[in-house]
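Visitor: With the sequence up front, the predicted model follows.
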Amino acid sequence: MVNTAPAPVSNRPPSKVEGIKENSNFLLEPVATEILEDTTHFSEDAIQILKFHGSYQQDNRDNRVKGQEKDYQMMLRTRNPGGLIPPQLYLALDKLADEYGNHTLRVTTRQGFQLHGILKKNLKTAISTIVQNLGSTLGACGDINRNVMAPAAPFKNRPEYQYAWEYAQNVADLLSPQTGAYYEIWLDGEKAISAEEHPEVKAAREKNGTGTIVHDSVEPIYGTHYMPRKFKICVTVPGDNSVDLYTQDLTLVVITNKKGELQGFNVLAGGGLGRTHNKEETFARAADPIGYVTKEDVYDIVKAIVATQRDYGDRTNRRHARLKYLINDWGVEKFRTQVEEYFGKSVEPFKELPKFKYQDYLGWNEQGDGKLFLGISIDNGRVKDEGEFKLKTALRLIVEQFNLPIRLTPNHNLIFYEISPADKEAIQTILDQCGVIADPDQIPALTRYAMACPALPTCGLAITESERAIPGILERIRALLDKVGLQKEHFVVRMTGCPNGCARPYMAELGFVGSAPESYQIWLGGSPDQTRLARPIIEKLHHNDIESFLEPIFIYFKKFRKGKEKFGDFCDRVGFDAIREFSDTYTPGTPTSSGKSRHRVSLRDDVYSQLKETAEQQGKPMTELVHEALDKYFQSL
């Protein structure tokens, strides 16, 4: 029976953030004090606690002036299990973006919205407005369960999708912070009217018996220190990988019988993508199958896994604090054994599943009950009006006129649903007048399947550009594919401005990860359906060198792919040694049918092996190392 949070797993002292959480009086201070102060920004301690309330403090680096205070502003993130945005909430967010933000909304890759550009003095008004309009920001950030994801497709004739929505909401409620600090700070202590919590959820939160509960605590599941780091959950259905299920700390897969009745859930755990350049002890990891539980036990298994991470996760080194590192260090068997101790019994064997596929549900679709849904592609999730393209206006008009609910997707797109067929023509007219493309076949394929994080100028972690850079880079990739004769080819491209992986680049067929100003680490070999991790092939590639780096790889792909093999599958199959060897002997301008250099020089086997090993260690082509060595040699003559 757990009465207090266990001691840290190591003998080293806990991180500074652990002390800040302990002294916060359950997320109240110092935010409650500092929000009343007439200042432009919060203290470092307050920033850590503010994350739990759904906000990050940022500064606009585009507006930095030497000798002047930073351009401080707040990013505010909503918490919407399964991506649900009621029409009332959408209109409130749209208005807040104009009145207090930067006139845009951004769909996140975890099915929420972000508001950028809010000043500290307007933060309370913004959060209270969201809560009063059926929304929340509580737990959207911080060392806590984040927004619980689920497929956004509103299929009414496929009960497994309805179960995914239901349990995404229930798990989110189960793991929601119980402290009253959120309402005390932002709503002066008045808790907003919200949907009634499911009785089974309330009972599960209070149930102990196996050590999952912290007794006599405001937070029965989290305790005083909450989680060691962020904790991410999704609920999906067999075959649907619109949620990037292998990237989550905890994934539940709905299992139904032939009648469509809910039986239970497959459980996976240990996924996570955040890492740090040049620190091999940090890495991206795909989730492992843990087992199967019946529907009656699903809340208990969630609590057991959360409690295992809560009690045994690393609270000393925050770079080593995610669940993926605990499972990697322990191994799946030891982890399962500890989870079963908290669970109170053994988990059943993992149920066989069909192959997972990525789907984006764009365009007009039938939802299975006579009504329609419409998936709208949003470039990099940015909802804005720009020139003749007036997406923000179109969405607002549709919500105002038809009062439609919205589901945000994990690939930062948007779905309107519950559409009467009689309203289809009027909705399509609004889209046409605002320059919004509804037909996914008219969207460039590289753009359709691409994602990028916001990065510069507002994200404090960004090393280089991402959202602002990817449109131009995709155009260049498209031009290169056309040049080498791959006009119809497309693949999943994802880009981030730093290695934290918010746009999930490590699952992409081609991933760009910011590694220096104007430069990226390049990842290849992810699955088109995001079921396999990519791997880094070069550590630092300047954006001006993208074409020269990718051209030989695309030529190699064109010459040696098998049938209709996708780019990511090809890179994974042939391996990076073969890709590098081909690239090293490829000379632009020679016939692409040969891919061979005009010049050949033989090397001793031992020299070649040493050259190859050094190239891999430095993330450089072998030819580049040879050129560097020869240049130095000739200069010394």
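Guide: Alright, I've got the coordinates.

Visitor: Please make it C-alpha for all contacts and neighbour counts, starting now.
Guide: Noted.

Visitor: Test my guess that residue 228 contacts residue 307.
Guide: No: in this structure, residue 228 is not within contact of residue 307 by CA atoms under 8 Å, at 10.9 Å.

Visitor: So for those two, which residue has more residues nearby?
Guide: Higher neighbour count among residue 228 and residue 307: residue 228, with 28 against 24, using other CA atoms under 10 Å.

Visitor: got the contact list for the more buried one?
Guide: Residue 228 is in contact with 18, 143, 309, 310, 313, 314, 315, 318, 321, 322, counting by CA atoms under 8 Å, 6 or more residues apart in numbering.

Visitor: Pasting the second one now:
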Amino acid sequence: MSEQKLSDNERLKRESNFLRGTIVEDLNDRITGGFTADNFQLIRFHGMYQQDDRDIRAERAKQKLEPLHNVMLRARMPGGVITPKQWLAIDKFAEEHSLYGSIRLTTRQTFQFHGVLKPDIKLMHQTLNKIGIDSIATAGDVNRNVLCTTNPVESELHQQAYDWAKKISEHLLPKTRAYAEIWLDGEKLESTDEEPILGSTYLPRKFKTTVVIPPQNDVDVHANDLNFVAIAEEGQLVGFNVLVGGGLAMTHGDKSTYPRKADDFGFVPLDKTLDVAAAVVTTQRDWGNRSNRKNAKTKYTLDRVGVDVFKAEVEKRAGLTFSPSRPYEFTERGDRIGWVEGIDGNHHLTLFIENGRLLDFPGKPLKTGAAEIAKIHKGDFRMTANQNLIVAGVPASDKDKIEKIARDHGLIDDGVSEQRKNAMACVSLPTCPLAMAEAERFLPEFVTDIEQLLEKHGLSKDDNIILRVTGCPNGCGRAMLAEVGLVGKAPGRYNLHLGGNRNGTRIPKMYRENITVEQILSELDCLVGRWAKERQAGEDFGDFTIRVGVIEPVRVSKRDFYA
């Protein structure tokens, strides 16, 4: 690796003065609404992406105007837990200072602001800081927001797992004071920045971590670099199985890139959790590809050096030997929409939020409804990795009041199908600069089409397909862990992938490339018809496509995905 030319991102990080760059100078430049040169990339380490509204880009160009530059901010919320007070503050900021007025719940179990203009960026960070939230390391070549299974029923176990998600997040955070200096007017000190875990040039590429409580795989462990699978005995957390090397992103036309499942390294006791987290991160830091960013993720490092070699290095750095993995099984990954009662007697209401977009739609003032609940709720909210919202810790005396608010504002709709609940999309157009095709705006109508296919072929209301759509191959909507995954190729055209399974442990394979929506529906019409007639008892759609030979299973991604 040392003989190869480093990617320009490595120069950028090296010269950034621990992620400061000249962001302050750009922030004060009112001639442009955007960030220039290296700062365009550096603000990602501070949790922001520069975007513009692509729907109006051409019209602004005709008017001799630059694109309507703005930023999307992604908050750092380990485990997705947020208080009602915090919720009301982010609701107010979204209403008053974003172009779209919405809060978006993401597949990374946090919220995003979209459409914040440069004059309001500093105010945004300071507003969040006042309520105990930041956006440090939610983007860029660092460990991102740590996910945790949202399991409000087993309250004690969830609390233990959630506490570890927070500890892991804090342990792996950048130590530079750049964030506080730039956004919070922190004191500028001369020279003592150190990054003992991430290093002075940070990681070769983004890094994602989860804490998951079986049997719920709601965080999709195989989409992440590092996963801690909770092992409990008599309801108490005793340690974790450690899974390393998952990831879903790829590049169209580049067969050196592929989605990959994580490998199970073995079991570790609780007191070794942070040591193992640091060891995996530092091994990837030192061994990852810093020349070709398309091959820089942990999954490629494992395939290049070998899983056993990588694992041995982690053991050496952590000062332990992995024990054999403890038994566990994933059986579910969707959220339990509606009310459930926890073992502590409190009640929890999971609200289905299509595409995670909280906005006041005509006849469905969802954002207002969530705020009204926050005004009276005594527990907390939990954002899920499936883009839904849990009103957690509701005493029995408050159930009726909260349900009434939810129903009055369209947050509860008994007519939502199981198929719609099991569909997900990334943001894509008009704001994502990487988008090749629609996703969020496309999904609702497409789900209606799939519902009609299921009904046409006589399937029951409980029959559904794990369906996911991404506007490009970067994987934000986790289409590469779906039974039917659509990956954007061009406007109105997608690659159709089949053969994933319901519990998220098998990667789907491309079935048809670069086809129109009409062609996709035609293919699925035929396949759903066959599934209805030929499936075995209780057989899910993804398993059916494998069993009858519609598609070959992906067992080893590097070997099978393009075969």
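Guide: Everything's here; your move. Because the structure is a prediction, the values reported are computed rather than measured.

Visitor: Could you quantify their similarity as a TM-score?
Guide: Here the TM-score for the pair of chains, by TM-score structural alignment, normalised by the length of structure 2, is 0.94; 547 aligned residues with a CA RMSD of 2.0 Å.

Visitor: Trace residue 138 of structure 1 over to structure 2, please.
Guide: Aligning on TM-score structural alignment places residue 138 of structure 1 opposite residue 136 in structure 2.

Visitor: Let me know the secondary structure of its match.
Guide: coil (DSSP: H, G, I helix; E, B strand; the rest coil).

Visitor: ditto for the one 4 residues further on
Guide: Under the three-state scheme (three-state DSSP), residue 140 of structure 2 adopts coil.

Visitor: Surely it and residue 45 touch.
Guide: Yes: counting by CA under 8 Å, residue 140 of structure 2 touches residue 45, with 4.6 Å between them.

Visitor: Nearest residue to the alignment partner in structure 2 of residue 171 of structure 1 in space, please, no chain neighbours.
Guide: Mapped onto structure 2 by TM-score structural alignment, residue 171 of structure 1 lines up with residue 168. Leaving aside its chain neighbours, residue 168 of structure 2 sits nearest to residue 274 (6.3 Å; criterion: CA to CA, 6 or more residues apart in numbering).

Visitor: For the one you found, which residues are in contact?
Guide: 167, 168, 171.

Visitor: so is the equivalent of it over in structure 1 in a helix, a strand, or just coil?
Guide: By TM-score structural alignment, residue 274 of structure 2 lines up with residue 299 in structure 1. What three-state DSSP gives for residue 299 of structure 1 is helix.

Visitor: Which parts of the stretch 1-150 of structure 1 are strands?
Guide: Using DSSP state E, counting those that start in this stretch, the strands of the stretch 1-150 of structure 1 run over 55-59, 72-77, 84-85, 105-107, 113-118.

Visitor: what range in structure 2 matches the third one?
Guide: It refers to strand 84-85 of structure 1. Using TM-score structural alignment, strand 84-85 of structure 1 pairs with 81-82 in structure 2.

Visitor: and the matching stretch, how far from structure 1 on average?
Guide: Taking mean CA distance after the TM-score superposition for structure 1, the mean distance separating stretch 81-82 of structure 2 from the aligned residues in structure 1 is 1.1 Å.

Visitor: what packs against the helix or strand where residue 577 of structure 1 lies?
Guide: Element membership for residue 577 of structure 1, per DSSP states H and E: helix 576-584. Under the contact criterion of 3 or more CA pairs under 8 Å, 6 or more residues apart in numbering; DSSP states H and E, helix 576-584 of structure 1 touches helix 546-560, helix 622-636.

Visitor: Export those helices as a markdown table, with columns for mean neighbour count and distance to residue 527 of structure 1.
Guide: Below are those laid out as a markdown table (neighbours: other CA atoms under 10 Å; distance: least, CA to CA, whole Å):
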| stretch | mean neighbour count | distance to residue 527 of structure 1 |
| --- | --- | --- |
| helix 546-560 | 18 | 15 |
| helix 622-636 | 12 | 27 |
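
Visitor: I'm done for today, thanks for sticking with me.
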